[in-house]
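K.L.:
Sequence below, structure please.
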Amino acid sequence: MKKEFPVYDICKFSYSQEEDVIVKRFAPYLQAMRKLHFPHRHDFYHIVFFTKGGGTHSIDFEQFTIRPYHVYFMAPSQVHGWNFEGETDGYVINFSASFFKSFLLDSQYLEQFPFFSGNAALSAIDIPDHYRQQAIDILEKAVNEAEDTGKYRTDTLRVLLLTFFLLMAKATHQDDTVKAATHHNYTVLRNFEKLIEKEYLQQRLPKYYAEILCITPGHLNNICQELLGTSAGDMIRNRIVLEAKRMLIHLDMTVTEIAYSLNFKDNSYFCKFFKNQTGLSPESFRKNI
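P.N.:
The predicted structure is shown next:
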């Protein structure tokens, strides 16, 4: 009986069992990782750029069709699974959460990119034609550099990967999201999202988070409405619902066990909360999926 998701650290995917970054062509990587259990989580950033193949990919209940020149960005803790059809190839990038922090003055630099936000709807990018060869050239250089043992290997990989991320933001105009918001408000929102990720099982009121962020609950709510079109309270509730859905579908736990795991005092309160948010009871959601 599976009661929790497998959580893989980057060492599981590293031949040397100690790397903070892995850049490889996808076909041989996939062959070496056939024993992985799906769905699963990572504790590192995971990116796959397809040049060949088909099938489907799910990230936190968002279903995507795999096609050439699609790239998927997955942040730590997201749950995902693959269903491949035919021969599959491309590039894979794995890097630890700390990989860029010693290199960049701004330790939160990656958080400016919406595709690293943990929002599944922003995780998939269809690369426009005129950016495809440029993206492949960058990743080919990265694959070759990853196989090098020279003194500047790690820093060169950091530069190449940052170049790739900037290209993806430019290709999809996702950088406009950041430009449209004031830098301060966007920083507050990202810090709020990170706090929710750490505290949502215990703390469910916007007032608690606003106090830590040194702003009023009303200001926090205004920022969420401005940048995401939703309330601060809904952001907290959506995170609880997402975890409930993950557990209902992927784990062999009863609804009562899930309710207590999510820190609800009783099963009936959890069922009422879940139905209010989704329109379905937990059991109906599980059966429908």
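K.L.:
going forward, measure contacts between C-alpha atoms and count neighbours the same way
P.N.:
OK.
K.L.:
Who are the contact partners of the residue nearest the centre of the chain?
P.N.:
Residue closest to the average C-alpha location in the chain (C-alpha atoms, centre = their mean): residue 75, at 2.9 Å. For residue 75, the contacting residues are 42, 44-46, 116-118, by C-alpha atoms under 8 Å, 6 or more residues apart in numbering.
K.L.:
Could you do residue 52 as well?
P.N.:
By C-alpha under 8 Å, 6+ apart, residue 52 lies in contact with 67-69, 87-90.
K.L.:
Tell me which helix or strand it sits in.
P.N.:
Taking DSSP states H and E as the definition, residue 52 sits inside strand 45-59.
K.L.:
Residue 285 now?
P.N.:
Going by DSSP H and E, residue 285 is in helix 282-288.
K.L.:
How about the secondary structure of residue 73?
P.N.:
Counting by DSSP: H, G, I helix; E, B strand; the rest coil, the backbone at residue 73 sits in strand.
K.L.:
Could you verify my assumption that it touches residue 44?
P.N.:
No: using C-alpha atoms under 8 Å as the test, residue 73 is too far from residue 44 to be in contact (11.0 Å).
K.L.:
here's the other one to compare against:
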Amino acid sequence: MLKEFSYKQFGNLNFTKETFEEGRLDSVDEHIKIIFLPKNAIVQVDFQEIELKTDSLLFINPKVVIKPCETKEGQLLHFNRDFYCIEIHDQEVACDGILYNNVFEIPFISLDKTQSEDIKSIVREIQFEMKNEDSNTEEMLRILLKTIILKSTRIWKQQHQLAEYDQQADVQFLRKFSKLVEQHYRTLHSVADYADLLFLTPKNLSKKIGLVSKSTPNDIIKERIVLESKRLLAHTKMTVKEIAYSLNYEDDAYFIRFFTKNTGLSPISFRKQF
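P.N.:
Model prediction:
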């Protein structure tokens, strides 16, 4: 199901292996996504296969490569930025919020039984609204979508022990660093570059990131570059030299060594897998 309100688009699809094989997920590649996945589902996100131990929500930006490997009852909500992401939305729950700009981890939200039933109830309300054709439908869908994002942001904070009021500065810093890496990973490769943008020393940046992540800033930057390299190798016809240049590596031999060291495969060997 897909609703269109002028340039605004919002839709709902079953997220199953069959839907993927039919190519129906290709049509929403440019959309922002929320996926409900049942316990024991297996999904591949950016080349990493994950088996879920609980019912879960997954928050996906455009271009992220997702593939349902084994799930029968998954639900995919998808929307474009015209539908949700206008500037008046609260930053923390907008499309640049912590669930969508998180370079530290794949943004899964594990749900307990009560939380899962709550989310499934909202999805059913969304499906009911999708069948309506009145003047309130668009705003009702937007309210229900924002409710899911609000509830999920609250759960994420609780699970990461960042729910207390005096920890909000840590959450905001996490968002800020995530956004900077996402904006600049193609051109800025060193911890010092990001420390400068944040008006910190590299040592202080590492210390602050250490409060909220097991990964170092250097690891996070490298992992984002490697991920983009994998996407370009698997889903474009760009040469290794072109990919290296697009990621600000003038020496493609250096880029090949960097990629091989961090993945265990040369770029050509990785591409052959796909």
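K.L.:
quick revisit: please pull up the equivalent of the residue nearest to the centre of structure 1 in structure 2.
P.N.:
Superposed on structure 2 with TM-score structural alignment, residue 75 of structure 1 falls opposite residue 61.
K.L.:
do residue 146 of structure 1 as well
P.N.:
Aligning on TM-score structural alignment places residue 146 of structure 1 opposite residue 130 in structure 2.
K.L.:
which residues in structure 1 form helices?
P.N.:
Applying DSSP state H to structure 1 gives helices spanning 26-32, 129-146, 153-172, 175-180, 183-199, 206-212, 217-228, 232-250, 255-261, 267-278, 282-288.
K.L.:
coming back round to it: residue contacts, the match of residue 146 of structure 1?
P.N.:
The contact partners of residue 130 of structure 2, taken as C-alpha under 8 Å, 6+ apart, are 1-3, 137, 141.
K.L.:
looking at the helices of structure 1, which is closest to residue 123 of structure 1?
P.N.:
Closest approach to residue 123 of structure 1 among these (C-alpha to C-alpha): helix 153-172, 11.3 Å.
K.L.:
helices or strands next to that closest one in the packing?
P.N.:
Contacts defined by 3 or more C-alpha pairs under 8 Å, 6 or more residues apart in numbering; DSSP states H and E place helix 153-172 of structure 1 against helix 129-146.
K.L.:
thinking again about what came up before, indicate which one of the helices of structure 1 is closest to residue 111 of structure 1.
P.N.:
With C-alpha to C-alpha, the closest approach to residue 111 of structure 1 among those belongs to helix 183-199: 7.4 Å.
K.L.:
Same question for the closest one: list its buried residues.
P.N.:
185-189, 191-193, 195-196 (16 or more other C-alpha atoms under 10 Å).
K.L.:
So which of the residues you listed is the closest to residue 29 of structure 1?
P.N.:
Using C-alpha to C-alpha, residue 193 comes nearest to residue 29 of structure 1 of those, at 32.1 Å.
K.L.:
so what corresponds to that closest one in structure 2?
P.N.:
Residue 193 of structure 1 maps onto residue 178 in structure 2, by TM-score structural alignment.
K.L.:
can you check residue 129 of structure 1 too?
P.N.:
Aligned partner of residue 129 of structure 1 by TM-score structural alignment: residue 113.
K.L.:
Compute the number of surrounding residues for residue 37 of structure 1.
P.N.:
Number of residues near residue 37 of structure 1 (other C-alpha atoms under 10 Å) recorded here: 13.
K.L.:
Residue 102 is in contact with the match of residue 193 of structure 1, correct?
P.N.:
Yes: in terms of C-alpha under 8 Å, residue 178 of structure 2 counts as a neighbour of residue 102; the distance is 5.5 Å.
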